[in-house]
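[1] With the sequence up front, the predicted model follows.
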Amino acid sequence: MIFLRGKGIIIAKKDIEEADRYISIFMEDYGKVSTVIKGIRKSKKRDKTAVDILSLTEFQFYKKNDSLIISSFSTVKDYIGIKSDIDKINIAFYMFSILNQVLVENGRNRKIYEVLEKSLDYLDKSNDNKKNYLLILFFLNTLIKEEGISIEDNTNIEELQVDVQPQRKVEMDNMVKEILQYLFKDNLKVVIDNEKYKIDFIKKAILVLENYINFNLDTNINAQKILWGALLW
């Protein structure tokens, strides 16, 4: 039996039976993996935080057939700065909802993992709502690139307008187009520094990319539900 080690972020959990927990982990070296932690909810000795959603955890495990069996685990980061702020929690869960739909079991993507870990590190310490929403934009754009669905000409923003449900249709005005252009040019600092780019415009840009991802990857990510409840535009 060969034991392996690796770190990962818990992106989903479901309590089952009386004491067990089913978790999905996005691991740096092994991609998305899912497993059951037996007896964890009744244990008084094991680190329960390490196998709770929104934790960065170091695992020791081995593989049995197609299953991953975890032998030990310990918390690396618990992101208390995120967990103590409902808006930050919603942003983290929004990212997780995307990953749970896009990632395939055992599918590896180190770039997306690295961006997720850096995003959580930033969000954990940030107190700037505008930058936090721009962080979402950056995350969505990374996903688009890594999934191979980038528009061929990043200056042609109109290509992002796809057929969507009427209730999700976004009016892409000039401010939104400019934000997206700066995003594609890796120059979001202009958006950060210029007060004319209000948070509402950034939210609309998020929805444009979300619609584009949903259309191309057949997903159902929903910022209106997870991040804001309803938009008042």
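    Perfect, I can see it now.
[2] hey, let's count contacts and neighbours off CA atoms from now on
    Fine.
[3] Spit out the contact partners of the residue minimising distance to the centre of the chain.
    Geometric centre of the chain, nearest residue: Met95, 2.1 Å, by C-alpha atoms, centre = their mean. Taking C-alpha atoms under 8 Å, 6 or more residues apart in numbering as the criterion, Met95 is in contact with Ile136, Phe139.
[4] what's the spacing between it and Lys38?
    Remark: distance between Met95 and Lys38 (C-alpha to C-alpha, to the nearest Å) = 27 Å.
[5] what's the answer for Asp173, then?
    For Asp173 relative to Lys38 (C-alpha to C-alpha), the value is 52 Å.
[6] Comparing these two, which residue is more hemmed in?
    Lys38 (16 against 11; other C-alpha atoms under 10 Å).
[7] And the helices in this structure?
    80-83, 86-102, 110-125, 129-146, 174-184, 189-193, 199-217, 223 (DSSP state H).
[8] chain center to the first one: distance?
    In this view, helix 80-83 has its centroid 15 Å away from the chain centroid, taken as C-alpha atoms, centre = their mean, to the nearest Å.
[9] Included below, for side-by-side comparison, is a second structure:
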Amino acid sequence: MDILKSKCLILKKKDLNEADLLTVVFSKDFGKISGVAYGIRKSKKRNLITLNPLNITEITFHRKNGYYTIVETELVRNFGNIMKNIEKLEISLYILDSVNKIYDINYENEDFFNKLEEIFDFINNLESLKKGYKYYIVLTFLRRIMLEQGIYDTDEINRELGVEFSQLYREIAMIHKNNIGNIEKTQEDMEKYCYSLRKIVEIFENYINRNLQVKIEIKKFIVEDL
């Protein structure tokens, strides 16, 4: 039996029986892991809250015959401001779901773990989040996924976007570049691109789904008329 310990981003949890909990995490040192915390839902000594999605928790696992058992947990941080804001929560849950669907068990990437922590820290610390900028954050996340998975090809992306949205994508990128350090101004300038940002997100999604054989869908997390 191996003992593993790592800082983990909680992606998903599911109740098992009356007392157990199945938890899927993206760990810093060992990649994506699915493990069971036996008896945690009825234990007075173990903190169930540490395994809530979006928390970053240090977890000790026992690994035997390819199966993982969660034996100890300690909360490192939770993103409290995200939990208080529906706009922030929508895109955060979408990011968690996308990572869970795209990355295989035991996929190891410490740099990507650090980037995910940075993304959630950024979202958590935003004073406000306008609709257009919400989609821009999703867009940058999807671009990061494509780069990580080795499927980002500028020519192919431009063909997917077409002439109109390729131009709009460049305009949106220039807004960010011209307003570096001024998030409030960036958000204001991007509001007029709300519809275009959502359409570009959907195009990126379709490209990722086709190339990686997955099904991520922003519409399941953000339901609104633009």
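    Received the coordinates, thanks. Owing to the predicted nature of the structure, the values given are computational and were not obtained by experimental measurement.
[10] Got a TM-score for the two of them?
    After superposition, the two chains reach a TM-score (TM-score structural alignment, normalised by the length of structure 2) of 0.85; 216 aligned residues with a C-alpha RMSD of 2.4 Å.
[11] a markdown table for the helices of structure 1, including distance to Lys13 of structure 1?
    As requested, those are exported to a markdown table (distance: least, C-alpha to C-alpha, whole Å):
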| stretch | distance to Lys13 of structure 1 |
| --- | --- |
| helix 80-83 | 16 |
| helix 86-102 | 11 |
| helix 110-125 | 18 |
| helix 129-146 | 22 |
| helix 174-184 | 32 |
| helix 189-193 | 35 |
| helix 199-217 | 23 |
| helix 223 | 20 |
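[12] quick one, which of those helices is nearest to Leu56 of structure 1?
    Judged by C-alpha to C-alpha, the one of those that comes nearest to Leu56 of structure 1 is helix 110-125, at 8.4 Å.
[13] Looking at structure 1, which strand is longest?
    Longest strand in structure 1, counting residues (DSSP state E): strand 4-16.
[14] what stretch of structure 2 does it fall on?
    The aligned range for strand 4-16 of structure 1 in structure 2 is 4-16, by TM-score structural alignment.
[15] List the buried residues of that stretch.
    For stretch 4-16 of structure 2, a neighbour-count test (16 or more other C-alpha atoms under 10 Å) marks Lys5, Ser6, Lys7, Cys8, Leu9, Ile10, Leu11, Lys12, Lys13 as buried.
[16] quick one: contacts of it?
    By C-alpha under 8 Å, 6+ apart, the surrounding residues in contact with stretch 4-16 of structure 2 are 21-30, 51-63, 76, 96-97, 99-100, 113.
[17] From these, list just the buried residues.
    By 16+ other C-alpha under 10 Å, the contacts of stretch 4-16 of structure 2 give 21-30, 51-62, 96-97, 99-100, 113 as buried.
[18] Now which residue in structure 2 aligns to Tyr122 of structure 1?
    In structure 2, Tyr122 of structure 1 lands on Phe122 (TM-score structural alignment).
[19] How much space separates that match from Thr57 of structure 2?
    As for Phe122 of structure 2, its distance to Thr57 of structure 2 is 18 Å (criterion: C-alpha to C-alpha).
[20] Can you give the distance of stretch 98-107 of structure 2 from its chain's centre?
    With C-alpha atoms, centre = their mean, you get 11 Å for stretch 98-107 of structure 2.
[21] Now do the buried residues in that stretch.
    Ser98, Val99, Asn100, Ile102, Tyr103.
[22] Distance to Ile203 of structure 2 added to those residues, as CSV?
    Shown next, in CSV, are those (distance: C-alpha to C-alpha, whole Å):
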residue, distance to Ile203 of structure 2
Ser98, 15
Val99, 18
Asn100, 20
Ile102, 17
Tyr103, 20
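[23] out of those, who's nearest Phe221 of structure 2?
    For the buried residues of stretch 98-107 of structure 2, the nearest to Phe221 of structure 2 is Ser98 (11.1 Å; C-alpha to C-alpha).
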